[in-house]
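Asks: Quick one: sequence and predicted model below, then my questions.
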Amino acid sequence: MATLTETYVDLETTRGSMRVHVFAPVSAGPVPAVIFYSEIFQATGPIRRMAAALAGEGYLVAVPEVYHEFEEPGTVLAYDQAGSDRGNELKYAKELASYDEDVDVVVTWLKGHEGCTGKIASYGVCLGGHLALRAGYHPGISAIAAYYPTDVHSATLGAGKSDDTLKRIAKLDASMLFVWGRQDPHIPKEGRELIHRALEECGADFEWHEFNAAHAFLRDEGPRYNPALARVCMSLLLRYLGEKLSS
């Protein structure tokens, strides 16, 4: 008997159709939802396995293809130099307004989904960590889990490389979970300190965890994968989501 279903839905935005991969537990009633934002490579094998593992814990997990206005539905970028170059190119080509519209489209769809309780969290890794944090400005998001989010400290997300994610942090009502790798070259110590200071100064509801790990240490492909820390980080995520989405 299956414990999960894996499907997809194509949702309309003003910039075309956005494919959203949906991982759902087989359960008797509605469950909380999590919008899971991927790395720059979109819905790769590791991302799908992470989504399935989370769904297996009792969450309706939606994984949007963040580059839907640039790539064909179902496009997955390879974990190589060409894939990295293309992912980074699109990260800075996509408009901030498009990132934000995508959040609203997915939240609206989840709110109307019969399998969703109406409680929704955002979660992401790398680029997705930044998108999860930014998604928290939507009133439909009640909890944020940002794992090694890139470009937050430098405020360089999107077209023009000038985002306001951190500048608006004092207006964010959702609680936050941050997880970092101390050896991550994409978010140096100074960058982490800048974000932490901003959170402290505005009295934000957040928790903060740093590990001796490189960037993308949750990805179960490649030399940076740390399976022991990945297990710890999944436990942190499940405990956090259980606290924030249960009521």
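Replies: Right, received. Where do you want to start?

Asks: CA only for contacts and neighbour counts going forward, please
Replies: OK.

Asks: Touching stretch 94-111 from outside, list them.
Replies: Outside stretch 94-111, the residues that touch it by Cα atoms under 8 Å, 6 or more residues apart in numbering are 11-13, 15, 33, 35, 64, 66-67, 116-118, 120, 131, 134-135, 138, 140-141, 157-159, 163.

Asks: quick one: buried residues of the host helix or strand of residue 103?
Replies: Secondary structure assignment for residue 103, by DSSP states H and E: helix 96-111. Within helix 96-111, the residues that qualify as buried are 96, 98-99, 101-104, 106-107, 110-111, counting by 16 or more other Cα atoms under 10 Å.

Asks: One more to weigh against that first structure:
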Amino acid sequence: MSGSSITIAAKDGGSFSAYLARPAGGAPAPAIVVIQEIFGVNAVMRGVADWLAGEGYVAIVPDLFWRIEPGIDITDQSKAEWDRAFQLFGAFDRDKGIIDIDATRAVAATLPGTNGKVGAVGYCLGGHMAYRTAAETAVDATVGYYGVGINDVLHLAPGIRKPLMLHVAEKDGFVPPEAQAKIADGLGGNPLVTIHTYLGQDHAFARIGGAHYDQASADLANRRTLDFFAAHLG
């Protein structure tokens, strides 16, 4: 596999970059859009794309903060970076973010070496956007890790017409129990939606190097994610 950068035309003018990771071998493969956390297209997100490429997928990570500032690439290792990340989180236009994710999906479906199937996976802010991607785009299968604020946009749930899997951290400091209950109630009746709860885990339990990283839970969630994509993107 190898990583490179491509440029995607925005539907409302302008363009943005995306990190692209391809699997080894020449057989047509499904594509997966990787939806960033609040730290931009950083080493963690590029690592997710490389992991998925290693599992046989064409992975593409769009720069969703480009309308605020292109090329954000920070970590979760300092207070200054956390302050900047929350500033970006507050400034991010989620409606335009969905437009950019859908533009990425359309490009991913037609990239050389792909088979036309496109999934999506997102983390944190990206987990929220993954839910919206499932509800508002033609993506074929979507996974969200510890999405924040899904309980505030459950009115979009009728738009979910393709499989969606959500990984929920039971002790998520950003998604309290009442929000988790609301999500379960709002989505539990949809047979296309699968919700996994990770007992005792806090937000970002799958972020390697993060304060709440838990390898056992991350490995379980990642295995479920790969099985899910294998079932729905094959």
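Replies: In hand now; what should we look at? Just so we're clear, the structure is a prediction, and the values are computed from it rather than from any experiment.

Asks: May I have the TM-score of the superposed chains?
Replies: Aligned and superposed, the two chains score 0.93 in TM-score terms (TM-score structural alignment, normalised by the length of the second structure); 231 aligned residues with a Cα RMSD of 1.6 Å.

Asks: re earlier: now distance to residue 224 of the first structure too, for the buried residues of helix 96-111 of the first structure, in CSV please.
Replies: Shown next, in CSV, are those (distance: Cα to Cα, whole Å):
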residue, distance to residue 224 of the first structure
96, 30
98, 31
99, 28
101, 33
102, 30
103, 30
104, 33
106, 31
107, 32
110, 33
111, 36
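
Asks: tally of neighbours for residue 30 of the second structure?
Replies: Using other Cα atoms under 10 Å, residue 30 of the second structure has 23 neighbouring residues.

Asks: what lines up against it once you look at the first structure?
Replies: When the first structure is aligned by TM-score structural alignment, residue 30 of the second structure is paired with residue 32.

Asks: Show the contacting residues for its match.
Replies: Applying Cα under 8 Å, 6+ apart to residue 32 of the first structure gives the contacts 58-60, 116-120, 245-246.

Asks: Contacts for stretch 75-82 of the second structure next, please.
Replies: Identification of contacts with stretch 75-82 of the second structure by Cα under 8 Å, 6+ apart yields 39, 42, 74, 210.

Asks: Could I get those residues in JSON lines, plus columns for distance to residue 21 of the second structure?
Replies: JSON lines is the format used below for the contacts of stretch 75-82 of the second structure (distance: Cα to Cα, whole Å):
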{"residue": "39", "distance to residue 21 of the second structure": "19"}
{"residue": "42", "distance to residue 21 of the second structure": "14"}
{"residue": "74", "distance to residue 21 of the second structure": "20"}
{"residue": "210", "distance to residue 21 of the second structure": "23"}
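
Asks: looking at the residues you listed, which has the most residues close by?
Replies: Counting neighbours by other Cα under 10 Å, residue 39 leads those with 23 neighbours.

Asks: Tell me how far that residue lies from residue 86 of the second structure.
Replies: Separation of residue 39 of the second structure from residue 86 of the second structure (Cα to Cα, to the nearest Å) stands at 9 Å.

Asks: what's the answer for residue 147 of the second structure, then?
Replies: From residue 147 of the second structure across to residue 86 of the second structure, the span is 15 Å (Cα to Cα).

Asks: just residue 54 of the second structure next, same as before
Replies: Residue 54 of the second structure is 31 Å from residue 86 of the second structure, by Cα to Cα.

Asks: between the two, who's got more neighbours?
Replies: Between residue 54 of the second structure and residue 86, residue 54 has the larger neighbour count (other Cα under 10 Å), namely 17 against 13.

Asks: which residue in the first structure lines up with that one?
Replies: Alignment note (TM-score structural alignment): residue 54 of the second structure maps to residue 56 of the first structure.

Asks: how about the nearest residue to its match, chain neighbours excluded?
Replies: Take residue 56 of the first structure and drop its neighbours on the chain: the residue closest to it by Cα to Cα, 6 or more residues apart in numbering is residue 25, 5.7 Å away.
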